[in-house]
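Chemist: One predicted model, sequence on top.
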Amino acid sequence: MDPIKTRQQGMILEVTLDRPKANAIDLATSRVMGEVFASFRDDPDLRVAILTGAGEKFFCPGWDLKAAAEGDAVDGDYGVGGFGGLQELRAMNKPVIAAVNGIACGGGLELALSADMILAADHASFALPEIRSGTIADAASIKLPKRIPYHIAMELLLTGRWFDPQEAKGWGLVNEILPAADLLPRAWELAELLASGPPLVYAAIKEVVREAEDAKFQDIMNRITKRQLETIDVLYSSEDQLEGATAFAEKRDPVWKGR
């Protein structure tokens, strides 16, 4: 069976990880996910993606240890976007919403961290248990101490303990907590809001945020001012840039064309 289900409605793509029993990701599934997200990135008719898991128990537990035991190498070919097709995908300049519908641990939590916004069902749970299987949560070790207080991040990485959505929201890892029945409807509501916005501005925001992560403030400001970032150069020369100002002056809603 196809482990990845997609549903497109308008400018929104819903991506569902559907790999019974637990939505774990092996090398083949990761490569498929990379193709799906790369296609989303490159499709001018798509503006927002939602990532979720099938069922109500698992969002994703991460790496498929059974597949690993049968020969899938941990350093094997994950595909174009790295593990899960998203966390290393270059130039992903469109918003991605993770709708965490259940357990998100290990690489599953890292996959959620690759999204721009995270919504969680009220029964979801989180952990980075790699320490218990003698390996490292590599992406989380890079990202987590930059997202939440250092000592909390280190506690989660070093102990592998579980935490609930309320704690995740308290540390700023989750945007909203919702009843399970409301999770996807809310994700779609948010996606529709984003899809109605200016795609060139979203692209510029995502590139600036990425480039600024390990750079000095003035260095990035200089690159923006000199239009040395591709998305900034496109934005400042675009019809949408003029449309925004014109719509404001004419007291009407702007019509974004993405060009």
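Modeler: All right, it came through fine.

Chemist: Only C-alpha atoms from now on, for both contacts and neighbour counts.
Modeler: OK.

Chemist: Where do the helices of this structure begin and end?
Modeler: Using DSSP state H, the helices of the chain run over residues 27-42, 65-69, 107-113, 138-147, 150-159, 165-170, 180-195, 199-212, 217-225, 230-236, 239-249.

Chemist: so what's residue 117 up against?
Modeler: By C-alpha atoms under 8 Å, 6 or more residues apart in numbering, the contact set of residue 117 is 96-98, 174-175.

Chemist: could you dump the helices of the chain to a markdown table with distance to residue 120 and mean neighbour count?
Modeler: Formatted as a markdown table, the helices of the chain follow (distance: least, C-alpha to C-alpha, whole Å; neighbours: other C-alpha atoms under 10 Å):
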| stretch | distance to residue 120 | mean neighbour count |
| --- | --- | --- |
| helix 27-42 | 21 | 20 |
| helix 65-69 | 25 | 13 |
| helix 107-113 | 10 | 25 |
| helix 138-147 | 17 | 15 |
| helix 150-159 | 18 | 15 |
| helix 165-170 | 7 | 16 |
| helix 180-195 | 7 | 17 |
| helix 199-212 | 22 | 18 |
| helix 217-225 | 33 | 13 |
| helix 230-236 | 31 | 18 |
| helix 239-249 | 33 | 14 |
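
Chemist: Of all those, which one is nearest residue 77?
Modeler: With C-alpha to C-alpha as the criterion, residue 77 lies closest to helix 27-42 of the helices of the chain, at 6.5 Å.

Chemist: Skipping its backbone neighbours, what lies nearest residue 174 in space?
Modeler: Counting by C-alpha to C-alpha, 6 or more residues apart in numbering, the nearest residue to residue 174 once its immediate chain neighbours are dropped is residue 118, at 5.1 Å.

Chemist: Can you report how many residues neighbour residue 119?
Modeler: Number of residues near residue 119 (other C-alpha atoms under 10 Å) recorded here: 25.

Chemist: so it touches residue 173, yeah?
Modeler: No: with contact defined as C-alpha atoms under 8 Å, residue 119 and residue 173 do not form a contacting pair (9.4 Å).

Chemist: The helices of the chain: which one's closest to residue 55?
Modeler: helix 180-195 (10.3 Å).

Chemist: how much does the closest one deviate in direction from helix 199-212?
Modeler: 100 degrees (axes from the mean of the first three to the mean of the last three C-alpha atoms, to 10 degrees).

Chemist: check contacts around residue 158.
Modeler: Contacts of residue 158 were listed using C-alpha under 8 Å, 6+ apart, and they are residue 131.

Chemist: ok, it to residue 141 distance?
Modeler: As judged by C-alpha to C-alpha, to the nearest Å, residue 158 and residue 141 stand 10 Å apart.

Chemist: Check it against this one:
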Amino acid sequence: MSEYQFIRFRIEQQVGRITLARPPLNVFHIPMMKEIGKALDQCMGQHDMVAILFDSAPECRAFSAGVAVEDHKAETVYQMLDSFHNIFRTIEQMAKPTVAIVDGAALGGGCELVLGCDIVVASERARFGQPEIKLGVFPPIAAILMPRIVGEKRARELILTGELIDAAEAMRLGLINHLVPSEQLEQKAQEVLDKLRELAAPALEAARRAMDVARGQTLEAALGKVEDIYLNELMKTADAHEGIAAFLEKRRPRWRHR
């Protein structure tokens, strides 16, 4: 029997794939969010992993319609927030690139998971939005990430009105990276993953961590933190030296992901 009931998880070709599988709408409840967190924990020790991919199972009509409304009640709201926000804490801590395939609606917590991913491939069927305000609450992750991605004014409007947008508007705003027909989603995602597979995992992690720590900082403050990552983390890896040597010797690098 699988250790996962609400997701499917596998590691293949240096990618950890987390498939949301709670039909029909992949509504996140506390057990499902804990399973996502457990899968991410399993990715932590995979030194050669170049990406984590989120997608939805074929039997589901949405990427995710968000967090279960019943879990917002007073007796469960703390556990709900902790389970959901730990997903984002873990993603930031491991600093591996994250990719999402979105076919259908990504609303509420589903949209927040998309916001938390580095690269998003979506179909024309995709819809995005943060309708929490209509329930008298607000989306904490979106309040942090959405202004950084789509701009302050548009983010405020989307969060304060609960407006839903289609894939074309999401593409225009920079919420998604690639917009393709549904039947081409997997192919496009694999093209992205193949580019990452050509690279060294430590370099990818260092680059992602550098971008994370630099957010909201002055140039001088950000440079200090980014230089520390470069000199004291990246340049202590074998792959950094291999990449430089391979270039100078005019050969392909042989990554060890160390």
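Modeler: Cool, got the structure. Keep in mind that this is a model prediction, so the values were computed, not measured.

Chemist: Report the buried members of the contacts of residue 117 of structure 1.
Modeler: 96-98, 174 (16 or more other C-alpha atoms under 10 Å).

Chemist: sorry, back to before: pretty sure the residue nearest to residue 174 of structure 1 contacts residue 175?
Modeler: Yes: if you go by C-alpha under 8 Å, residue 118 of structure 1 and residue 175 touch, sitting 5.5 Å apart.

Chemist: Which neighbours do these two have in common?
Modeler: With C-alpha under 8 Å, 6+ apart, residue 118 of structure 1 and residue 175 have no common neighbours.

Chemist: And the residue nearest to residue 174 of structure 1, what's its match in structure 2?
Modeler: Aligned counterpart of residue 118 of structure 1 in structure 2: residue 120 (TM-score structural alignment).

Chemist: just residue 157 of structure 1 next, same as before
Modeler: That one, residue 157 of structure 1, aligns with residue 159 by TM-score structural alignment.

Chemist: contacting residues around that match?
Modeler: 129-133, 138-139, 142-143.

Chemist: repeat that with 7 Å
Modeler: Residues near residue 159 of structure 2 by C-alpha atoms under 7 Å, 6 or more residues apart in numbering: residue 130.

Chemist: Compute the distance between it and residue 145 of structure 2, please.
Modeler: From residue 159 of structure 2 across to residue 145 of structure 2, the span is 11 Å (C-alpha to C-alpha).

Chemist: Please apply the same query to residue 182 of structure 2.
Modeler: In terms of C-alpha to C-alpha, residue 182 of structure 2 sits 26 Å off from residue 145 of structure 2.

Chemist: and the alignment partner in structure 1 of residue 76 of structure 2, how many neighbours does it have?
Modeler: Correspondence of residue 76 of structure 2 to structure 1, assessed by TM-score structural alignment: residue 73. Other residues near residue 73 of structure 1 number 13, with proximity taken as other C-alpha under 10 Å.

Chemist: one step back: so of the buried ones among the contacts of residue 117 of structure 1, which ones are in strands?
Modeler: Residues of these located in strands (DSSP state E): 96-98.

Chemist: Go through those residues and name the one nearest residue 231 of structure 1.
Modeler: Of all those, residue 231 of structure 1 sits closest to residue 96, with 17.5 Å by C-alpha to C-alpha.

Chemist: list the contacts for the closest one?
Modeler: Residue 96 of structure 1 sits next to 48-50, 115-117 when contact means C-alpha under 7 Å, 6+ apart.

Chemist: 6 Å instead?
Modeler: Applying C-alpha atoms under 6 Å, 6 or more residues apart in numbering to residue 96 of structure 1 gives the contacts 48-50, 115-116.

Chemist: Tell me the residue in structure 1 aligned with residue 190 of structure 2.
Modeler: By TM-score structural alignment, residue 190 of structure 2 lines up with residue 188 in structure 1.

Chemist: And its match, how close does it get to residue 115 of structure 1?
Modeler: 15 Å.

Chemist: And residue 220 of structure 1, by the same measure?
Modeler: Residue 220 of structure 1 is 23 Å from residue 115 of structure 1, by C-alpha to C-alpha.

Chemist: same thing with residue 146 of structure 1?
Modeler: Distance of residue 146 of structure 1 to residue 115 of structure 1, given as C-alpha to C-alpha: 15 Å.

Chemist: Could you do residue 166 of structure 1 as well?
Modeler: Using C-alpha to C-alpha, residue 166 of structure 1 is found at 19 Å from residue 115 of structure 1.

Chemist: What of residue 233 of structure 1?
Modeler: Per C-alpha to C-alpha, residue 233 of structure 1 is found 25 Å from residue 115 of structure 1.

Chemist: Just give the nearest non-adjacent residue to the aligned residue in structure 2 for residue 212 of structure 1, would you?
Modeler: Using TM-score structural alignment as the criterion, residue 212 of structure 1 maps onto residue 214 of structure 2. Distances taken as C-alpha to C-alpha, 6+ apart place residue 222 nearest to residue 214 of structure 2, at 4.7 Å, with adjacent residues excluded.

Chemist: wait, doesn't the one you found sit right on residue 213?
Modeler: No: judged on C-alpha atoms under 6 Å, residue 222 of structure 2 makes no contact with residue 213 at a distance of 7.0 Å.

Chemist: any chance you could map the strands in the stretch 1-150 of structure 1?
Modeler: Taking DSSP state E, counting those that start in this stretch, the strands of the stretch 1-150 of structure 1 run over residues 4-9, 12-17, 48-53, 58-60, 96-100, 103-105, 117-121, 125-127.

Chemist: Show me what the last one is packed against.
Modeler: In terms of contacts (3 or more C-alpha pairs under 6 Å, 6 or more residues apart in numbering; DSSP states H and E), strand 125-127 of structure 1 is packed against strand 103-105.
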